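> Need the 3D shape of this:
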Amino acid sequence: MSLSIRPATPDDRNTLAGLAYDTGYFGDSASRYFPDRELFAAFWTDPYLRGGLGNLIALRQPDSRSGEASMQPVGFIVGSANPARYRRGLLRAAPLLLSRLGRPDTRRSLRYLLRAARYPGPHASDSLYPAHLHLNVRRDARGLGAGTALLRAHLNLLREAGVPGVQLSTTTENVAALGLYRKLGFRVADERETPLWQPWLGRPARHVVMTRSLLED
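Take a look at the predicted model:
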């Protein structure tokens, strides 16, 4: 079984959106808290495909004798090194949200958005760590090295672009991801207990922001 990493382009939008949705709830489907798939893509995929930096997709070929058509997407990493541009990308999702408010799946998804606004997580300095990233790997593809390969390649692209540092947001629910980030040099900058996920987890979670300087390598 071979694994390859390539740049993610706007043509990969639906693939990235599907992977993001299928892994968006601590490795499982985001449908539990965000049933509107299209709106989820507008918030978690589209802002990175409009001026993001270091967007990559991982594919595996289960059978080395198979052709290129057999390559299966198993994970991706997306990021932005321009906080203002990223926020503008988020705002572009507002018209879609308003146009879909009559839909039951959108109204149920709105519960998460309102809670996220009410309970924001910790955030590191944008001047020291202007880039941020999201990494998602399908559960059935973990252990293949896709997460490590994606993160290493992404960090290299940020260095080449002269980005001084990168941050990411996660929770202590993502035990495997925390281990990967620490292995590649990320450190916890701040953490706090948050009730954001309580309606779905049944308990508060611990929100973590991790940082990685790219000037020290």
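> switch to C-alpha atoms for all contacts and neighbour counts from now on
Will do.
> burial count for the spatially closest residue to Arg159 that is not a sequence neighbour?
Spatial nearest neighbour of Arg159, excluding adjacent residues (CA to CA, 6 or more residues apart in numbering): Leu214 at 6.3 Å. By the criterion of other CA atoms under 10 Å, Leu214 has 19 neighbours.
> Who are the packing partners of the helix or strand where Asp105 lies?
Asp105 is located in helix 104-118, with elements delineated by DSSP states H and E. Taking 3 or more CA pairs under 8 Å, 6 or more residues apart in numbering; DSSP states H and E as contact, there are no helices or strands that helix 104-118 lies on.
> ok, and for that helix, which residues are buried?
Within helix 104-118, the residues that count as buried by 16 or more other CA atoms under 10 Å are Asp105, Thr106, Arg107, Arg108, Ser109, Leu110, Tyr112.
> what distance separates it from the centre of its chain?
When C-alpha coordinates are averaged (CA atoms, centre = their mean, to the nearest Å), helix 104-118 and its chain have centres 18 Å apart.
> next up, for comparison:
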Amino acid sequence: MLVRLPELPDREAALAALEEIFFLSTLRKTFASAEERAAFFRTWTGWYVERAPDDLWFALDGDGAIIGYLTGCKDSAGAVDLAHVIPKYELFADRFAAFPAHLHVNVRPGFRDRGVGRRLVDRFAEDCRADGLPGLHLVTGVFARNVAFYQRAGFTAAIQRGPLLFLGRHLR
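Below is the predicted model of the structure:
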């Protein structure tokens, strides 16, 4: 089942699950302090939780446990404050008109390769299409393991700039 953050009965538990899945999924595992760890988490999730909670989707298993999440923004160009938070956010700003929405998705280990991430991405894409958006995108590493996943999910417009790869999915 897929549910938006505002629809969940226990927001704090949902955000705790998001944080757990985030740190299980990120390549960075060590931090100099608890404050540095918290700042890293806020960099990649804070804006979405605070400013776009309706575009924060959770995947739940049959028992209601959170097994994945998607954070999204439907107006990348309009979210100018994200350029001050997320490193290299503006690197692909010239692509925002064709692919205005962006997303981040993570799935709990043990539930990967079961279609959970794809369902989250497709649900967000449906929302974006219903809002009349022409496309959505994400940025990942050129050699990241997730590139093949996103290509299978329809992200076929690719541009590489340095070690980063922009992947866009047309919605029309």
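> Give me the TM-score for these two chains.
The TM-score (TM-score structural alignment, normalised by the length of structure 2) is 0.79; 164 aligned residues with a CA RMSD of 2.8 Å.
> so the helix or strand following the helix holding Asp105 of structure 1 aligns onto which residues of structure 2?
Downstream of helix 104-118 of structure 1, the next assigned helix or strand under DSSP H and E is strand 131-137. Using TM-score structural alignment, strand 131-137 of structure 1 corresponds to residues 101-107 of structure 2.
> same deal with stretch 13-20 of structure 1?
The alignment of stretch 13-20 of structure 1 onto structure 2 (TM-score structural alignment) spans residues 15-22.
> mean distance, the matching stretch to its aligned residues in structure 1?
Following the fit onto structure 1, the mean deviation recorded for stretch 15-22 of structure 2 is 2.2 Å by mean CA distance after the TM-score superposition for structure 1.
> Would you indicate which residues of that stretch are buried?
Going by neighbour count (16+ other CA under 10 Å), the buried part of stretch 15-22 of structure 2 is Leu15, Ala17, Leu18, Glu19, Ile21, Phe22.
> Would you reformat those as CSV and include secondary structure and distance to Ala158 of structure 2?
Output for those, formatted as CSV (DSSP: H, G, I helix; E, B strand; the rest coil; distance: CA to CA, whole Å):
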residue, secondary structure, distance to Ala158 of structure 2
Leu15, helix, 32
Ala17, helix, 31
Leu18, helix, 28
Glu19, helix, 29
Ile21, helix, 27
Phe22, helix, 25
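> Quick check: the spatially most central residue of structure 2 vs Ala153 of structure 2, distance?
The structure's structure 2 has its C-alpha centroid closest to His104; by CA atoms, centre = their mean the separation is 1.2 Å. From His104 of structure 2 across to Ala153 of structure 2, the span is 13 Å (CA to CA, to the nearest Å).
> Could you look up the SS state of the corresponding residue of structure 1 for Leu165 of structure 2?
Under the alignment defined by TM-score structural alignment, Leu165 of structure 2 corresponds to Val208 in structure 1. With DSSP: H, G, I helix; E, B strand; the rest coil as the basis, the three-state label of Val208 of structure 1 is strand.
> Mind telling me what element the residue nearest to Val208 of structure 1 when sequence neighbours are not counted is part of?
Nearest residue to Val208 of structure 1 in three dimensions, chain neighbours excluded: Glu191, at 4.3 Å (CA to CA, 6+ apart). Assigned by DSSP H and E, Glu191 of structure 1 belongs to strand 187-194.
> Please apply the same query to His137 of structure 2.
His137 of structure 2 belongs to strand 135-141, assigned by DSSP H and E.
> Could you check the angle that strand makes with strand 157-161?
Angle, strand 135-141 of structure 2 to strand 157-161, by axes from the mean of the first three to the mean of the last three CA atoms, to 10 degrees: 40 degrees.
> Name the residues of strand 135-141 of structure 2 that are buried.
For strand 135-141 of structure 2, the buried set under the neighbour-count rule, 16+ other CA under 10 Å, comprises Gly135, Leu136, His137, Leu138, Val139, Thr140.
> The next helix or strand after that strand against structure 1, how far on average?
Later in the chain than strand 135-141 of structure 2, the nearest helix or strand by DSSP H and E is helix 147-152. Compared with structure 1 after fitting, helix 147-152 of structure 2 deviates on average by 1.8 Å (mean CA distance after the TM-score superposition for structure 1).
> Which elements pack onto the strand holding Glu191 of structure 1?
If you count contacts as 3+ CA pairs under 8 Å, 6+ apart, strand 187-194 of structure 1 packs onto strand 205-213.
> name the helices or strands packed onto the strand it packs on?
If you count contacts as 3+ CA pairs under 8 Å, 6+ apart, strand 205-213 of structure 1 packs onto strand 165-171, strand 187-194.
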